[in-house]
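Colleague: Whatever this is, show me its structure:
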Amino acid sequence: MPPSQPLISRRHASQRAICLCLLALFALCSLHAGTALAADKLRLQLRWLHQFQFAGYYMALEKGYYRDAGLDVEILEGGPSALKPVDALLAGDSDFAISNSGMVIERMAGKPVVALAAIMQTSPIVWIVRADSGIRTPMDLAGKRLMLMPAPESAELLITLRREGIDINQLTIQPTSFNLQDLLDGKTDAYDGYISNEPYWLSQHGADYHLINPREYGVNFYNDVLYTREQLVEDKPAQVAAFVAASLKGWQYALAHQEETIRLIQQRYAPGKTLEHLRFEAEALHKLIMPELVQLGHMNPGRWEYIANSYVQLGMAPGPVDLQGFLYTEHVAQDYRMVYLGGVLALLVIVLVGAIALRFATLSRALQREVNRRQTTEQQLLTSNCTLERLANTDRLTGLWNRLKFEEVAHQEVSRAERYGYPLSLVFFDLDHFKDINDQHGHEVGDQVLCRLAQLVGGHLRESDSLCRWGGEEFLILMPHTDRQQAEQLAEKLRERVAKASLLVQQPISASFGIAQLVPGELLRDLVRNADAALYRAKQLGRNRVEA
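Modeller: From the prediction side, this is the model:
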């Protein structure tokens, strides 16, 4: 037998031995990792009763994402007694908890809580007042009776009041009764609730209401943040990392399969809630989570510092702000037993990996160049698409929505108003004698006047209102959750501001306004036609007036 054959056989045998050793090593690592993750039951404490607000955690459990990560998770329902979960969390009665941004107050007070992921990028908490109360702004709450949940649940509402210069000591603060009927019965003037929940109940009971949203007054905090205790992060970092990843995966599924999630929640967790109520909640929460714009669970350190400083400045937390260790950074402790075990085979692995790496180094560089090229192309395409979308949706002169974009959004608002029964009003307005301005001063001056008008009106609208240039000197304002009387009040304020503003130095300028409220069964074209007819009456009656 030629001498080369035994040499080849020995080489093959050596390679087989190396492969067997590697397989044994990987199997041991997998067994060790699985045993480490599945050691204990993990308990997640919700902050309230079962509802769509916690959909991601239900789906992570029901779809097996926790189980696949080697975790045994129990979800504990919350309620009024679970509004302050920090004590139970630090005592070990729960391993993870859902709370709002106020937990940073506990951290600054020396309690070792860690923020893992922020699900809602903006808070759902609002003041709810009766439509006939005359209360429209935080300043109107001075001297009124206000229902409040205990801090930190009520933090955003209190900060809004203080920023508006309202002395909390001059208010009549009532513990929340968790019963909206108290608002309707006049037992309180303002009720603290969620924009994703209570408005549905009020609509179902035929009650007119108004919302005061802290976000419209510059108070925009994270909400429904996932927390744990610092000791768990240090002792079992792999479990914490696996729990966070599986939970976010559950949220991705819940938001992508909304109807399936809603039906599962009703069947297994919240049978007392109707499908329509859960759909209303899901749609409202989707806007607060903003998954299309922000990565699920994202937390900005700078924003957390701003939130913490807000609490300190308003006397709700001790200073100075030090968030070292508060924001979760994934890390997995090194298992030195595995290092020692792997060291036995390290040299053999290095030889094999080195040979493979050398062989494919050129291919990897070429592949990386291709990846970079494609990423550049994708970025250019994304930029182009954004530019095209902006050009397609906005008026080039004023920067407002154009007619096409407005109709797209307005159709959706009309459908929502029809479905949930809340009021929807439209303001149709234009400048009086605008043709004379163009004729006397030229179209360039006329364009400047339209731009100044757009800035003036846009600066006095709510975030929920939609302003568009309908054509020429005509503009529309779509106002959800607003009845005709409220729309008339706003239009009158806008009319006065236009009349007093210096839109054109050479001469005074006025505007006429037409108001219409959506009637059940009407379409968008009916609403626009009615508002246009009201504007025509305003013109016929002398201009510079509001008609409905």
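
Colleague: going forward, measure contacts and count neighbours with C-alpha atoms only.
Modeller: Will do.

Colleague: Helices of the stretch 351-500 of the chain, residue ranges please.
Modeller: 403-420, 434-441, 443-458, 484-500 (DSSP state H, counting those that start in this stretch).

Colleague: Now render those helices as a markdown table, adding mean neighbour count and distance to Arg47.
Modeller: Shown next, in a markdown table, are the helices of the stretch 351-500 of the chain (neighbours: other CA atoms under 10 Å; distance: least, CA to CA, whole Å):
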| stretch | mean neighbour count | distance to Arg47 |
| --- | --- | --- |
| helix 403-420 | 16 | 26 |
| helix 434-441 | 14 | 56 |
| helix 443-458 | 17 | 37 |
| helix 484-500 | 17 | 35 |
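
Colleague: Is Leu116 in a helix, a strand, or coil?
Modeller: With DSSP: H, G, I helix; E, B strand; the rest coil as the basis, Leu116 sits in strand.

Colleague: Hmm, Leu327 and it touching each other?
Modeller: Yes - with contacts defined as CA atoms under 8 Å, Leu116 counts as touching Leu327 at a distance of 6.6 Å.

Colleague: So if I had to pick from the two, which one is more boxed in?
Modeller: Each of Leu116 and Leu327 has its neighbours counted (other CA atoms under 10 Å); Leu116 has more, 25 against 18.

Colleague: compare with the first, here's sequence two:
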Amino acid sequence: MFLPVQTPPGKRGNASLRLGLGLLLLQLLCLSEAMAAEKMRLQLRWLHQFQFAGYYMALEKGFYAQAGLDVQILPGGPGTPKPIDLLLEGDVDFAVANSGLVIARMQGKPLVALAAIMQSSPIVWIVRADSDIYTPHDLAGKRVMLMPAPESAELLITLAREGVDHAHLELQQTSFNPQDLLDGNTDAYNGYISNEPFWLQQQKVPYRLVKPREYGVNFYSDVLATREDLLQQRPAQVEAFIQASLQGWQYALENTEESIQLIHQRYAPDRSLEHLRFEAEQLKKLIMPELVQLGHMNPGRWQAIAQSYLDLGMADGPIELDGFLYKRQLATDHSLLYRVLAGALLALLLLGAVALRFARLTRKLRLEVGRRRQAEQELRDSNLQLERLANTDRLTGQWSRLKIEELAHNEIKRAERYGFPLALVFLDIDHFKSINDLYGHDVGDCVLTGVAQRIKSHLRDSDSLCRWGGEEFIILMPHTDLDQACLIAEKLRDLLAAEPLTGTIGVTASFGVTQWQPGQGLGELVHCADLTLYRAKKLGRNRVERFSPCAILPLV
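Modeller: Next up, the predicted model:
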């Protein structure tokens, strides 16, 4: 018969002490590993200024340190290699770049876009208020400064979309000195909306801005980027850097004055507090934190930006963006795995049921977040589809009447503000009813579609074509006077009559052309064009008539 061995009370106390010391040692080991911060280098695009406030605040407020990161922030500027080049060469771990990042990706360079801080680019043309430059068209024959590609892409694409030929401009390499605008060395200076305008205000020089965004060119700017190999090797550190940086940006935007004072004291003492305040106010409008989540990037918008670079000849296709946009990584490196396992074991020993409950709640929260994101995406897709249906004619694919009214009101406001010409062409397919009667409505629909496609293919990018109703179409022509519009209408008339649209069916059309006059609304402008179209039909059809108050009875 065996009796159980009894442990003396003193030895039992020693055993408990050894167990406690062992647990304490394990906890200290985990803590020491966590305290070994990862060294990271961030390359900025330019000299220290509020443009990079979020990164400064992430460092100064300890957000990087809390994430286990030891971050060094490196300024850019004249004489410094491009941030993307430094990133590819492995000299830095992260870089702030513009949307030209996608060009390097299409060239096969292993770059990944992590977060877009500015939802709109700050780049603009700055002209003197006493100049005659109001729109991109007014730059023809002028001296125009541009930064090296791709920094100037937004400006170049604006010129292309507005139909302004580079050969008509006197292009100059940027001097990075707005004094050239004051001294008359250039007519249009390329700059940042957040920077040079403050200097001009200090000089008491009135100025105007030509903004690409007003002409439909809207690119991301200040995109945080890294290399694919770094992301694959240290995904947890990359994720930690992103989150700490965005936390820094959130703090900087919510505590603007504190951030300005800190930047002035520690990073940019040569930049005045007033200048930093002006910069902060302008950049906040481009970051749009009240409307868009910080760092948000839309794949479709990146696709459109890449296509713009292709159209401009600054990149070669095809557009392959798989892996270009950062997606949250689930894999971890081995060192982090060991720390997590050790911490989880200690937590299980000490907290047990509490940790299990917390894990369940976390999983439920992640599932709910995923469901909400999916619902939000479906809602955005639905809204885009509804917008397309509302804005386009379902048969011809051209603008609907509702959309052209919106565009026309905007163009009339621009014409009133800047004084440039605006023309409107009203056209009607001749004898269209007989086509429906002889061949049926299916053939009539084909004729309408063919007429729309043939006209659209010969219009400028700045012109807008709308199916007004039935067999009637309207063409809105900004920056076009009555004589120019009549010449274009005559070319379109001849184009339609030149050869049949479908099989042996040929069509002609009658055109009424008018030019907007100060004080006119859209209704009166369309009415003048309609009366002119009616005169064209009365005079035999297949002709172009121009509006003349003498030839048409005044409006009642």
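
Colleague: quick revisit: let's have the helices of the stretch 351-500 of structure 1 in CSV, adding distance to Leu314 of structure 1.
Modeller: Output for those, formatted as CSV (distance: least, CA to CA, whole Å):
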stretch, distance to Leu314 of structure 1
helix 403-420, 37
helix 434-441, 49
helix 443-458, 30
helix 484-500, 32
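
Colleague: For Arg130 of structure 1, which of the ones you listed is the nearest?
Modeller: Checking those against Arg130 of structure 1 by CA to CA gives helix 484-500 as the closest, at 12.8 Å.

Colleague: contacts for stretch 505-515 of structure 1?
Modeller: Stretch 505-515 of structure 1 has contacts (CA atoms under 8 Å, 6 or more residues apart in numbering) with 425-432, 484, 487-488, 491, 495, 498-500, 502-503, 530-539, 543-548.

Colleague: Kindly write the PyMOL command that selects the buried subset of these.
Modeller: Paste this into PyMOL to select the buried members of the contacts of stretch 505-515 of structure 1, with burial taken from 16 or more other CA atoms under 10 Å:
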select buried, resi 425+426+427+428+429+430+431+432+484+487+488+491+495+498+503+530+531+532+533+534+535+536+537+538+539+543+544+545+546+547+548
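
Colleague: Go through the contacts of stretch 505-515 of structure 1 and flag which are in strands.
Modeller: Among the contacts of stretch 505-515 of structure 1, the residues falling in strands (DSSP state E) are Ser425, Leu426, Val427, Phe428, Phe429, Asp430, Leu431, Val546, Glu547.

Colleague: Name the pair among the residues you listed with the greatest separation in space.
Modeller: Of all pairs drawn from these, the one with the longest distance (CA to CA) is Ser425 and Leu431, at 20.2 Å.

Colleague: of all the helices of the stretch 351-500 of structure 1, which lies closest to Pro138 of structure 1?
Modeller: Once these are compared by CA to CA, helix 484-500 is nearest, at 16.5 Å.

Colleague: any idea which helix or strand comes after that closest one?
Modeller: strand 511-517 (DSSP states H and E).

Colleague: what stretch of structure 2 does that following strand fall on?
Modeller: Alignment of strand 511-517 of structure 1 against structure 2: no match, by TM-score structural alignment.

Colleague: what do you get for stretch 475-483 of structure 1?
Modeller: The counterpart of stretch 475-483 of structure 1 in structure 2, using TM-score structural alignment, is absent.
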